[in-house]
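Visitor: Next comes the sequence, and after it the predicted model I'd like to discuss.
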Amino acid sequence: MNVLRKLTGQNLKLNRKRTIVTIIGIILSAAMVTGVATLVASFQDLFIQSAKMTDGSHHASFYGVPYENSKYIQDHAYTQTAMLSKDLGFARLESSESVAKPYWMIKSYDAESFEHLPVTLKEGRFPEREGEIVISEGVLYDTGMEYKIGESFSVDIGERVDQGEFLTQQEPLSETEELETFTTETYTVTGIITRPRFEAYDAPGYTAIAYLDESRLSAEDKVNISIVAVDPERIFDQAPELAEVAEAEEISYNNELLKWMGITQNEGTLKAMRSVGLIILLLVVTGSVTVIYNAFAISVNERKKQFGMLASVGATKKQIRKMVFWEGFLLGLIAIPIGVSAGVAGIGITLKVVNQLMRGSVFNTGASLRLIISYETIAVSVLFIALTIFLSVYLPARRAAKVSPIEAIRQTQDIHVKQKTLKTSRLTRLLFGIEGELALKNLKRNKRRYRATLFSLLISIVLYISFSSFMTYGFISSDIYYQDVAHDFEIEKQDVSTEEAVEFYNQVARLDEVERYSLVRNIFSEAVELERKQLGDYLRGYLDKEEGEVLRTADGGYRLGFSLIAVGEEEFAAYARELGLEVADYTNSEQIRGILINRNVIPGTADYTPLNMKAGEKVTLTDPAAQGNETPFEYTLEIGAVTEQLPFGVQYAQFLESVNVIVSETVFDDLCAQLSAPSQETAQHIRMFAGLQEDVDRQQFKEHVKAIDARLHSGGHLMMFDIEEFVNEIKNTKTMISIFLYGFVALITLIGVTNIFNTISTNVALRRREFAMLKSVGLTPAGFNKMINYESIFYGLKALLYGLPLGILVNVLMYRSVNHAFDFAFAIPWKEMIICIIGVFVIVFITMLHASSRLKKENIGDALREENL
């Protein structure tokens, strides 16, 4: 047996090219499996990091727990870490300039809460004892009040009450609300925190967090408890049980963190994750197996003569199999460590480059891409590649061992020259000449080698189309989940007349910092006589569900809400120019015409076309707010244009039963005058959306807006929301999703190209004696080139014939899987298919020419005698 092992080693040395090609195949396979797993783990870690910084590292929170019952959660075996917090109440900002946010919202945290809950310290330190507090930076920017670290202040804490009902931080200001105080506290400022994510931009109170001293809590006090669970995957089952035992009033889950950990209650999301994950796993496994199997199958098939010679001198079938297994072991021993290391190193370099491009931080939180090396993943990858090598060796070796020595030496087992088998049509000779006919017969003559190459091409095609579809669906899903926001500031002047508000907005628009703006108003109308055919496919499908009854009218028609939106004269003119429309065509109030935004995006759920209507069609609309015996105002709207492009400051309709239509200011004002009083009041509500120039000092812009408000003396309330953090987070998240998807597809494409290159190169190299024989009987260099070119065409056509339908089938499966979580229209990936068709022929031609170019200068006699590569 030692002799056979030595012979195996010697054979690997003599056939260096074949050995190197096989090693490269194993390295690529190992690198692909390890790289994909590492890439997924690293991106998952990134989003988990970000979620912990923005939403906290806890998994669930229990509200309104009697302090005496807190032990049932804190001491439970399921709880790894418990955090206590308490909402103390609201306190008035007496000298604040902010009318929109006139309160403190004061909470208290224990030490563990400051560590695990989403609070980011900007300067100073967190409270460490009773009477210390940190305050939100928004107080300093918006109110004109100055608080310094070390400064003390006293506040009267109480509850917001409106006509006997208590209001929370999530409820807007009310003109009739009052603050009922019940205690006075004095605090010393120890630090400034960034605005917490749980504090909405339009929340009435600025967040302030004091230190929670458990020793001052009584048994009846209600506290909030947040936990880090021992086993987060069971959180949705375990948390309700803990809440029941502890008599908690409410439970909430840290869904942002749990989502990126792969834990969710959404059945559609779960189905999508599992089915897409299974499809990707099968594709990666298939690609990996193909790379290794083809490398061994072709080379072992060509070595049958050697196996036959060994068998003729006494080697048994078992010894031959062991000899081949030993070869696989040696190659795996060399290639697997290199492949795993290359996969990890490649992803590590990629992530480092990405971090440099993103300046070390992907999100505003400071989270960055880290290389996550999971030893379990590496162990599984090594075992998987080892098993693949075993199977790749076992099947060809078993076939080789079964062949009799005479047949193996004569090599008659694989090549059966029968007239029927090699028969070609006269059309082949007519179209391609003798070289084309010879190329086709060469492919038919050795079907196993031909099928191995064909299968390699086919798998590469399927992988490319499938993962390109995965990338496309990933982009669509991220667009649904994270909608783009074009503006930087939302400004609203409340409790003033429309004229005063417009004057204020116009002066703000003239500031140097403002690049683009819109003044948005809405009229809500309803169409009640729509026909089924006028609804889009998604809504027609919705009608077949029980919930679809809301779209039906009593007389058998269908209703849909129409939101007529005005964006200001300047923005409407710019929008019309972008669409190639004439503004004058939309200013005639006697013939009301609007621009239909025929796309709706329900965040995290669906992206669809609501209506099946074209320019020129008309629809009758009514005022749904008419009261009592008042006859609803009715008017006819003509669809002047249909588009998916949005004007500045407007987003897609986010409600299933509505659609947006953009109208001119003239039409809007004339319609508004004829509406019912409630609709008029709603239509007069006007907001400004402003986009700023690059590198503008946003704080200075706020001060300029406040100065304009003070100069006009218009009264009312000024609300101003800077959404920079929100916009940047969306942009960065989508950027990272793009990098992940493009990187994923690039990796798979590289694997596919290399797989094709290795398989065809090996195939051509192993046919050197065959090519030498053809040359010896008169095949000219030009004829040889033609034959190679025709073989390339036949390979490409046959692979595409099977690969494209299979790719589309996997694309359909991928779509149906993603569709469990996101609704959007299916589309055949024509672009990817065209790229794939061109790519296949280019790669095959280049590979065949490259591989055959080495054989052109070889001596025919040497090639016929040579057994090794």
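Guide: Here it is on my side, so go on.

Visitor: going forward, measure contacts and count neighbours with C-alpha atoms only.
Guide: Noted.

Visitor: where do the strands sit along the stretch 701-850 of the chain?
Guide: With DSSP state E, counting those that start in this stretch, the ranges of strands along the stretch 701-850 of the chain come out as 717-722.

Visitor: How much space separates Tyr558 from Gln534?
Guide: Tyr558 sits 9 Å away from Gln534 when distances are taken as CA to CA, to the nearest Å.

Visitor: neighbour-wise, which of those two wins?
Guide: Neighbour comparison, Tyr558 and Gln534: the larger count goes to Tyr558, with 20 against 15 (by other CA atoms under 10 Å).

Visitor: The structure to be compared is supplied as follows:
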Amino acid sequence: MSIFSRFALRSLKRNRTRTIVSIIGVALSVSLITAVLTSVVSLTNMLIERTASDEGWWYAEAAGITAEDLEHLQNDQEVTDLTVIADMGTISLGEDNSDIFGKYLYAKTWPHDLDASEPLISTPEIVAGRAPEAPGEILLPHSLQNAELAPCGLTTADGGPIEVGSRITLDLGTRTVTNREDGASVTATAIRGDYIDETAQTETYEADLGHIEGTVVGFYRAYGYSSLYSLQGNIAYVFDDGSAVDRAITDDSAATWAGAIFRTANPADAEPLADEIVNVHERTTDGASTVHSSLIRWMGVTPDTAIWNTLYQIAGILAAVVVVAGVSLVYNSFAISVAERTRQFGLLSSLGASRRQLRRTVLIEALAIGGVGIPVGIALGVAGCFVVFGLLGEGIAALSGGAQASVIVSPVALGIAAVLGLVTLLVSAWIPAIRASRVSAVDAIRQTQDVHLTRRARRAQRKAARRSTSETTERSLGLAGRIFGIPGFIAHKNLTRASSKGRVTVAALAVSVALLITSGSIADVMSYASGTTVDTMEGQDLLLYIDVTGAGADQSLALADGKVDGPGMQDALSRFYADVQSADGVTPNGYMTSYVADAFIPAGMLNDGIMGLDGSASLLANGSWYGSAYVNFVDEATWEAYIDSLGLDRATFCDPARPLAIAVNSYDVNNGETYGNYQPFKATGTIESLEFADLNGHFVSSIEDDPAGGLRALYYDNEGNPVYLPYDEAVANTQEIEVGAIAETRPVCVDSSGTLQLILPASAIDLSANSGYLRANMSIDTGGDAAAATQAQETIESIAEDYPELDITYTNVAQGKLQARLMATTVNTFIYCFAVITGLIAVANVFNTLANALILRQREFAMLKSVGMGNRAFRRMIAYECASYAVRGFLIGSALALLVSWGLYQSMMLSYSTYEFHLPWIQIGIAVVVVIAVIVASVMYALRRTRTASVVEALREDTV
């Protein structure tokens, strides 16, 4: 070991406090980086595992492939896993069975060649029997279990109910959908034409593809929808020995096709490969591709949309904050140390030490500190992750449906953390090392480089020189001297003449203040972003959409011209809701009936911002705004609870003779790129709902000012030409809806909307007389449990059989909400950990810088005490210096933090158009308290250290 290495290590040993605090600073910096990287790896792995367990490990699908496509995929080195599902044709269940079982089944091959550890697709849940394992075995939807069907394309050999072990025959055929207007037709498959518009299309079926005979070996839980084309629709699965796929991709029928589901070595290559396959060949059936975006987004493959750009910019700001935090902490320690030891470096230089050797001395100190601090920081970061994940394990498992959030210690992540910590350390030490090596031996020994007069100090010095020529020898103490006396005068001189040391201290305080404020701003931003999509459907896990004019209803409540018997519909809903409430395991949140009203709203009721939105109608000359508004009628129990929650008078708002509406002061805007929420209403008033006259099947597009005066209506004829009608001819009837209150919240059963909303009780259903279409919604709360929501749906479906007048469709949203809540929880966990560690770095930064700055001035303090400065005067001097540092550091740090906050605001505005910039007053207050507390603690510690040293010894001995 060289003499300079031993000198560097001895310096670290003799200055234990500075060394320990520097090691702590490096450890905190590395622990922050380690914790961030390890948390990201662990949470990402959990999200990948959870998504894959629900949906499979597939990355992309190419549907409608040819034999050449299949060969290309099988030979592509990028494709690591592949399975093919063939659609062999459609099975007609007949009109007599369609109300309960649907019109059709698709005959498809069972995906049996799946990797057991990481299966490409998540096969359906089998509720009875087993999956097909040999040719001739068939798996059917659970709705067909024990069913006795009217004559159709699915028949049993014994004519009895369909059970496990039943011998059945499946007649395969082709569905053809034809447009009524132009006669164009398409073969309906799961890729194209599965759902038809009966008002604009007709369909025919021909059993022309042969038949399949086999034995029913099981029943699976059918949902009907899948993100994979190959698994869309109600399916009868059959075992395939390979011949079915060959026939599907080689025959001439457009009704038979095959879908290739695959995974690639690089997730980013999956979508381009699928697109290339479906677009490169001429084919007998339309091709389509889809990508498993819900999985590969956790692998870093994200769409180029504003929300992801926002997240990337925020991540960049976070990375910059982490680097600045680490560099500032370590740099300040070395900068102060080198500034106070220039005399030592001068002595070494005078004895023949080269600049390279002096630089190496400082860098050896840095490496020695890093040799201890980096491993400790990595250990602390990993340990912190285990603690946090252990504390949140049950909560995350509950949110993720049982998925455990285990800590994944990635060697790559630890290596990156170590390298970043080392780079931070070397960068922090390099500048002070260069400064130490450039000082000449004579200047270093005389310490002339340590004192730099500010411009203001130089002007004061010249004035003093001019005054010295006058007769008086008195000198002004200045403002500091007049307030704090001689101690203030000396402190002021120290601040103006030892500016390099002061700048380091002020910089440390500024960075610490900026870190504290920035961490709070980041927490606000991320909480806003993660909470925007989570809170919109609280308590709604299963949604029921109810119609009385659909194909599934008996049309008993449908009136002429598309209108609905509102009171009759309310009566049916009330009875149906009562039955649902009484069912075991079902917790309904109320129901609402609604229609979209074309309405005039007085401008005085609306805020200016709502009338300036893109696509919004302009203000009319009569002072009204014309637009759409949802009129929602909620059940009486929900209405009364809503009135009570708002603190309104029941007698006023529950009077059937004079119904009053409540306007929801929330207006969501989502154009696919940005999100926003506006508060549209500013006052109550009366809204006028319009009923348009019969215009031979045409619909009024808008109401606008007539250049000749008054109003006119605009609609388009069959050729798309605009037609204008006087207002009186276009409008057949109007109805007034009085708004009695404005509310920031809405009942649970009412969804958020991008349209103005009014809430009324069900007893006011007569106000729907002007509506052309009434629909109803009902929401079920299952505590976020997707399986419970499925069970609730089955229970409600059995109840709905007694209400033929209602056509009900179901949407299980619990799974999507689960992922949103999981995302919010992980984001908030990260935020809190980041804020805590950043706060610790800020505290260590101030303590390290200020305490060492004072301790290393022991010789200076001893000199002042030797000339008669007492302890009280000494404390006043230090207090003045610290106050100066605190004020300047706080102002500079606040400015830096506001710049970062403004950058975060600009990033958020890319995706959240209504996100408002505000000064982080709470974070500023916290920063003030924390910085003052740390300054007091640092000064008390440093003064206690300097007080223990002898004045004589301090004057005789340089601090090393």
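Guide: That came through fine. Computed from a predicted model, the values in this text were never measured in an experiment.

Visitor: Check which helices and strands the strand or helix carrying Val186 of structure 2 is in contact with.
Guide: Val186 of structure 2 is part of strand 185-187 when elements are defined by DSSP states H and E. Where contact means 3 or more CA pairs under 8 Å, 6 or more residues apart in numbering; DSSP states H and E, strand 185-187 of structure 2 is packed against strand 174-179.

Visitor: Now which residue in structure 1 aligns to Thr914 of structure 2?
Guide: Residue correspondence, TM-score structural alignment: Thr914 of structure 2 in this structure matches Phe824 in structure 1.

Visitor: close enough to count as contact, that match and Ile602?
Guide: No. In this structure, Phe824 of structure 1 sits apart from Ile602 without contact. The criterion is CA atoms under 8 Å, and the distance is 10.6 Å.

Visitor: And what about Glu590 of structure 1, helix, strand or coil?
Guide: Look at Glu590 of structure 1: counting by DSSP: H, G, I helix; E, B strand; the rest coil, its state is coil.

Visitor: For it, which residues are in contact?
Guide: Neighbouring residues of Glu590 of structure 1 by CA atoms under 8 Å, 6 or more residues apart in numbering: there are none.

Visitor: Try it again at 10 Å.
Guide: Listed by CA atoms under 10 Å, 6 or more residues apart in numbering, the contact set of Glu590 of structure 1 reads Tyr635, Thr636, Val667, Asp670.

Visitor: Burial check on the last one, number of neighbours?
Guide: If you count neighbours by other CA under 10 Å, Asp670 of structure 1 ends up with 14.

Visitor: Kindly report the same for the third one.
Guide: In terms of burial, Val667 of structure 1 registers 20 neighbours under the definition other CA under 10 Å.

Visitor: quick check, it in a helix?
Guide: Yes. Residue state for Val667 of structure 1 (three-state DSSP) corresponds to a helix.

Visitor: which residues touch the match of Thr914 of structure 2?
Guide: Applying CA under 10 Å, 6+ apart, we find Phe824 of structure 1 in contact with 473, 476-477, 480, 538, 601, 605-609, 815, 818.

Visitor: Excluding sequence neighbours, find me the nearest residue to Met88 of structure 2.
Guide: Taking CA to CA, 6 or more residues apart in numbering, and ignoring the residues beside it in sequence, Met88 of structure 2 has Thr256 as its nearest neighbour in space, at 5.0 Å.

Visitor: And Glu94 of structure 1, by the same measure?
Guide: Pro102 (7.8 Å).

Visitor: Pretty sure that neighbour sits against Met145.
Guide: No. Shown here, Pro102 of structure 1 and Met145 do not form a contact pair, counting by CA atoms under 10 Å, at 11.9 Å.

Visitor: More neighbours: which of those two?
Guide: The neighbour comparison of Pro102 of structure 1 against Met145 (other CA under 10 Å) goes to Pro102, with 21 against 14.

Visitor: ok, that one to Thr207 of structure 1 distance?
Guide: Pro102 of structure 1 is 12 Å from Thr207 of structure 1, by CA to CA.

Visitor: Overlap in contacts, the two.
Guide: Counting by CA under 10 Å, 6+ apart, the residues touching both Pro102 of structure 1 and Thr207 are Phe90.

Visitor: Helices of the stretch 201-350 of structure 1, start to end?
Guide: Per DSSP state H, counting those that start in this stretch, the stretch 201-350 of structure 1 carries helices over the ranges 235-246, 255-260, 267-302, 304-312, 317-357.

Visitor: What of the stretch 1-150 of structure 1?
Guide: Counting by DSSP H, counting those that start in this stretch, the helices of the stretch 1-150 of structure 1 are 2-14, 16-55, 71-74, 111-116, 137-142.

Visitor: just the stretch 701-850 of structure 1 next, same as before
Guide: 724-765, 768-776, 781-818, 830-853.

Visitor: Distance from the chain centre to the shortest one, please.
Guide: In other words, helix 768-776 of structure 1. Remark: helix 768-776 of structure 1 is offset 53 Å from the chain centroid, using CA atoms, centre = their mean, to the nearest Å.

Visitor: By how much does it deviate from structure 2 on average?
Guide: Relative to the matching residues in structure 2, helix 768-776 of structure 1 has an average distance of 3.8 Å after the fit, by mean CA distance after the TM-score superposition for structure 1.

Visitor: just checking, Asp649 of structure 2 touches Leu660?
Guide: No. The pair Asp649 of structure 2 and Leu660 fails to qualify as a contact (CA under 10 Å) at a distance of 11.4 Å.

Visitor: Please identify which of the two sits among more neighbours.
Guide: Ranked by neighbour count (other CA under 10 Å), Asp649 of structure 2 and Leu660 place Leu660 first, with 22 against 11.

Visitor: next one: stretch 929-942 of structure 2 to chain centre, how far?
Guide: For stretch 929-942 of structure 2 - counting by CA atoms, centre = their mean - the centre lies 38 Å from the chain centre.

Visitor: before we move on, the earlier item: export the contacts of Glu590 of structure 1 to CSV and tack on distance to Asn442 of structure 1 and secondary structure?
Guide: Rendered in CSV, the data for the contacts of Glu590 of structure 1 read as follows (distance: CA to CA, whole Å; DSSP: H, G, I helix; E, B strand; the rest coil):
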residue, distance to Asn442 of structure 1, secondary structure
Tyr635, 75, strand
Thr636, 72, strand
Val667, 75, helix
Asp670, 80, helix
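
Visitor: Of those residues, which is the nearest to Ser404 of structure 1?
Guide: Thr636 (87.7 Å; CA to CA).

Visitor: How much space separates that closest one from Ile592 of structure 1?
Guide: Noted for Thr636 of structure 1: a distance of 7 Å to Ile592 of structure 1, by CA to CA.
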